[in-house]
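Colleague: Just the structure for this:
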Amino acid sequence: MQRLQVLKQDFFSLNTTQHLIIGSAVAAGGLLAYLVHKRRQIKSIPLGEGWWGAGDKPLSEDDKIYPFQVQTSDQEIEDLHERIDKTRYTDPLEDSCFQYGFNSTYLKKVVHYWRNQFDWKKQVAVLNKYPHFKTKIEGLDVHFIHVRPPHREGQRVLPLMLVHGWPGSFYEFYRILPLLTETQDGLAFEVICPSIPGYGFSEAPHKQGFDSLAAARVFLTLMERLGFSQFYLQGGDWGSLITTNMAQMKPQSVKGLHVNMMMSSRGLKVLLSLLIGPYLPFLVGLTREDVRRLFPFFERNVYEILRESGYMHIQATKPDTAGCGVNDSPVGLAAYILEKFSTWTDLKNKDLVDGGLERKFSLDDLLTNVMIYWTTGSIVSSMRFYKENLKTNIDNRVDSRVGIFVPSGLAAFPGELMHCPRSWAAIRYRNIRSYTFMPRGGHFAAFEEPKLLASDIVQFVKKVEKC
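Modeller: Below is the predicted model:
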């Protein structure tokens, strides 16, 4: 009651213009909510079809699953070292830290470790700790790891697919896998973790147009080929969009969808939140934590997004041009990728000389991810995924016009590039079973905070399973 009285006082303290803005916004918001509700009653989108292999589509395709192992050679390592030794550096500006990108003074330290201490053969053995496989889908060799939990009496095992984003890889999940496959209260997961085609050990598409919808269809085929008729999904970055598309394509197969990067539709409801939220957040479904993370909106979110999204504009327009240099220079590739692991973990890392990289990650883990891109030569094809998804207005795609009706769990990490309140997420995700304000962590949730993410996945699945 006291809180309501304070809110009333806040409202009546506003000037006439602010009253008019809020009144008009509320009225328009009611109309918009009705229209959005009507528009989003369609509960699935077409699967579609595709062929991404070289040349014409054959009459039949090998659908067998084959074991795969990551391999390396002395020649591969020697070539890497020769290229590293020929690197040219540019001195950083004084006191620039990571404000201009990857600071070359710290980069030299990372490269020295890479050249003299990093053991790629040892890390290849680490990668092969879990079983790897490949199978041909729509003309592409699709790579994935498949990890089954140890057998325990009375445990319930549920299939779960984890999908990475850019500039990550399947290796992001190596710290969370033991937590998910170990029984918790009688529940464990059988985890399938694929590489997006064009990333790492999955073959790159040979034809234009391979977007998140195509990736979703490929991964649905993979789960069907593995014998799963129902399963759970989890994703971040591109993985959140791909798994969301999977849930839209085959809602009958997706028991639950968990994402740690939420993308809401733009519209009047969001605009209302931005106009009214700082004054009367309860009217637009915002919590105090939402307000703290969102406002001041333009200074904290919009300007930061603009400063951090230059890579996206390049990759969404001319990925092949931009990719030439980083595909040829291992040090250039490392700087390009690892700078994202600095700023996307915590934007404040830009003010540190070392970018805060080793606060959450080891150099072995970071360089292993870089090596997956380097040894497979997949940086350019991974960058093309931006162009394929953003060459037209993504808001006009069929998936943007259809809601997500499967049970959904959303984990909001404070270091994510853009905060998405539950009220915004609910515009698209129409069956939210859990929404968690995570206490710490950023964009690479599974890599940074595996225990937090694993715990949130488990509690979400328990709510869906009612166990």
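Colleague: hey, let's count contacts and neighbours off CA atoms from now on
Modeller: Noted.
Colleague: Could you measure from residue 130 over to residue 179?
Modeller: Separation of residue 130 from residue 179 (C-alpha to C-alpha, to the nearest Å): 14 Å.
Colleague: Pick out whichever of those two has more residues nearby.
Modeller: Neighbour comparison, residue 130 and residue 179: the larger count goes to residue 179, with 19 against 15 (by other C-alpha atoms under 10 Å).
Colleague: who touches the more buried one in this structure?
Modeller: Neighbouring residues of residue 179 by C-alpha atoms under 8 Å, 6 or more residues apart in numbering: 450-451, 454.
Colleague: One more: residue 309?
Modeller: The contact partners of residue 309, by C-alpha under 8 Å, 6+ apart, come to none.
Colleague: Next: residue 297.
Modeller: residue 274.
Colleague: just residue 139 next, same as before
Modeller: 51-54, 57, 61.
Colleague: do the same with residue 232
Modeller: 158-161, 254-258.
Colleague: now do residue 237
Modeller: Per C-alpha under 8 Å, 6+ apart, neighbours of residue 237: 164-166, 260-261, 443.
Colleague: Of those residues, which pair is most distant in space?
Modeller: 166 and 260 (14.1 Å; C-alpha to C-alpha).
Colleague: higher neighbour count, the two?
Modeller: residue 260 (28 against 19).
Colleague: Would you agree the more buried one is in contact with residue 445?
Modeller: Yes. Assessed by C-alpha atoms under 8 Å, residue 260 is found in contact with residue 445 at 7.3 Å.
Colleague: Second chain to compare with the first, below:
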Amino acid sequence: MTKLLIIFALLGVGAAVYYVLNCNEGRQPPQMDPEEWWGPKDTKGRVDKTIKPFKVKFEEPMINDLRQRLKSHRPFTPPLEGVGFEYGFNTDQLNSWLTYWADKYNFAEREKFLNQFPQFTTNIQGLDIHFIRVKPQVPAGVKVLPLLLVHGWPGSVREFYEAIPMLTKQRPGYDFVFEVIVPSLPGYGFSDPAVRPGLGVPQTAVIFKNLMNRLGHKKFYVQGGDWGAAVASSLSTLFPEDILGHHSNMLIVQNSCSQLMYFFGSIFPSFVVESRLADRMYPIAEWFAYALEEFGYFHLQATKPDTIGVALTDSPAGLLAYILEKFSTWTNKEFKTTKDGNLGFRFTKDQLIDNLMLYWSPNKITTSMRYYAENMSKKLRDMDLDSIKTPVPTWGYQAKYELFYRSPRILRTKYTNLLNVTVTEDGGHFLALELPKELTDDIFKAVKAFIEFHSKKVKTEL
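Modeller: Prediction:
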């Protein structure tokens, strides 16, 4: 009987291994409607599709109202004794932030800073989409490659401001630089929100592909983190012929195959991940405990975004606490034990408040949080894009303190041409803002590899 059980166990393990190695075969990407309309129905068919210059403008009435709200808040509930950020933003720290925002944040100078790059809007599928576009001037012989950068929540285009000059400047050892296009996600920053349900990551991929096409780029490179990573992955999945290369600083896969491999690795870690990196994935119980503690916001925004949106739209103090707590814990989860959340570790007050202003000024916190509800809808879950393989050459940057880590073996269940992963012992979730040089260095290396990949492919086909 014991031998029989062993045989059945081995057969079960063998079947699981076979499934892991052969799953996701043959699935084709769905056909997306390239003209799906997200704006008011009465505007369909008569929209101006020109590209219009845009400037960030902090209007005086908005500034005066904001200052009044920052200074007239009710007394905050004191934190518990001996507590840092474990219960959320430490309220002993709030007054210094609110005072800085109201009295020391120079709105005119920050407006000028935010306008340092050329910005535009254009109407795509009924929505005015805001984007930064920087086209470098280069000498003869230097190629200019189109690169789409996509942000996430609770970030914004502000995350890329330190990286843009590095991406648009030629560097030794590379015969190319980038024309950088950085759009605000629909419902974020200065991009219009959808007026009806259904605009999630795949639909955003369609909008951004249409944007790039309108700018004259049929084929382009893409990079993203957070929701931007999901949009970049969707572009690679839905339009593999148009994406020349896919770089992500949050490269993950969520499908039945990857999940089976993930759980199988909890028994046999060496089958899934290098021993030196096993603690980034296992033990599973530790990661689930962390998720239960930190992902309450996700459930709330995926189910009742408009309810919490009322509070955050009305109170800049609430908006600051809600968002900056993420910039603390997602940079390094150990920061929650400190009194100030270690927010000054790599970020300045101006950087973080710039980002807050791109939610407060255009009143977009509610519509940004709706993105969670759209992406968790049954319709989008049923699309199961992570179960569709993509041949687009892919490169991952895996920071030490990123929220998710998946080994190359798991990632290749979807990204069949995963060229490399850069594993580091530093960095967190907001990588472009935290370590812009390290990220841009990695993007240059990745794109050089993408070019070589396509060159070899052409030679092989010939």
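Colleague: Any chance you could compute the TM-score here?
Modeller: Laid over one another, the chains give 0.92 as their TM-score (TM-score structural alignment, normalised by the length of the second structure), with 448 aligned residues with a C-alpha RMSD of 2.2 Å.
Colleague: start and end residues in the first structure for stretch 90-106 of the second structure, please.
Modeller: Counting by TM-score structural alignment, stretch 90-106 of the second structure lines up with residues 103-119 of the first structure.
Colleague: returning to that earlier point: the contacts of residue 179 of the first structure in helices, which ones?
Modeller: Taking DSSP state H, the ones among the contacts of residue 179 of the first structure that sit in helices are 450-451, 454.
Colleague: got JSON lines for these, with neighbour count and distance to residue 286 of the first structure too?
Modeller: Formatted as JSON lines, those follow (neighbours: other C-alpha atoms under 10 Å; distance: C-alpha to C-alpha, whole Å):
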{"residue": "450", "neighbour count": "22", "distance to residue 286 of the first structure": "28"}
{"residue": "451", "neighbour count": "16", "distance to residue 286 of the first structure": "27"}
{"residue": "454", "neighbour count": "19", "distance to residue 286 of the first structure": "26"}
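Colleague: Show the subsequent helix or strand relative to the longest helix along the first structure.
Modeller: Secondary structure assigned by DSSP H gives helix 16-39 as the longest helix of the first structure. Downstream of helix 16-39 of the first structure, the next assigned helix or strand under DSSP states H and E is strand 65-68.
Colleague: average distance between that following strand and the second structure?
Modeller: When the second structure is superposed, strand 65-68 of the first structure averages 0.4 Å from its matched positions, counting by mean C-alpha distance after the TM-score superposition for the first structure.
Colleague: which other helices and strands contact the helix or strand following that strand?
Modeller: On the C-terminal side of strand 65-68 of the first structure, the closest following helix or strand by DSSP H and E is helix 74-85. Other helices and strands packing on helix 74-85 of the first structure, by 3 or more C-alpha pairs under 8 Å, 6 or more residues apart in numbering; DSSP states H and E, are helix 104-116, helix 330-343.
Colleague: Give me the distance between the residue nearest the centre of the second structure and residue 213 of the second structure.
Modeller: What sits nearest the mean C-alpha location of the second structure, by C-alpha atoms, centre = their mean, is residue 226, with 2.5 Å. The gap separating residue 226 of the second structure from residue 213 of the second structure is 24 Å, by C-alpha to C-alpha.
Colleague: try residue 433 of the second structure
Modeller: 28 Å.
Colleague: between those two, who's got more neighbours?
Modeller: Shown here are residue 433 of the second structure and residue 213; by other C-alpha under 10 Å, residue 433 has more neighbours (21 against 14).
Colleague: Aligned counterpart of that one in the first structure, please.
Modeller: In the first structure, the residue matched to residue 433 of the second structure (TM-score structural alignment) is residue 447.
Colleague: Please, which helix or strand holds its match?
Modeller: Here residue 447 of the first structure is assigned to helix 445-448, by DSSP H and E.
Colleague: what's the mean distance for that helix versus the second structure?
Modeller: Helix 445-448 of the first structure sits 0.8 Å off on average (mean C-alpha distance after the TM-score superposition for the first structure).
Colleague: tell me which residues in that helix are buried?
Modeller: 445-448 (16 or more other C-alpha atoms under 10 Å).
Colleague: could you dump the residues you listed to JSON lines with distance to residue 267 of the first structure?
Modeller: Below are these laid out as JSON lines (distance: C-alpha to C-alpha, whole Å):
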{"residue": "445", "distance to residue 267 of the first structure": "28"}
{"residue": "446", "distance to residue 267 of the first structure": "31"}
{"residue": "447", "distance to residue 267 of the first structure": "33"}
{"residue": "448", "distance to residue 267 of the first structure": "32"}
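Colleague: tell me which of those is nearest to residue 414 of the first structure?
Modeller: Scanning the buried residues of helix 445-448 of the first structure for proximity to residue 414 of the first structure, where the rule is C-alpha to C-alpha, the winner is residue 445, at 10.5 Å.
Colleague: does the closest one really touch residue 453, like I thought?
Modeller: Yes. Residue 445 of the first structure is within contact range of residue 453, at 6.6 Å (criterion: C-alpha under 8 Å).
Colleague: what residue of the second structure takes the place of residue 201 of the first structure?
Modeller: Aligned counterpart of residue 201 of the first structure in the second structure: residue 190 (TM-score structural alignment).
Colleague: Give the closest residue to residue 167 of the second structure in space, chain neighbours not counted.
Modeller: Nearest non-adjacent residue to residue 167 of the second structure, counting by C-alpha to C-alpha, 6 or more residues apart in numbering: residue 178, 5.8 Å away.
Colleague: Residue 134 of the second structure now?
Modeller: residue 180 (5.3 Å).
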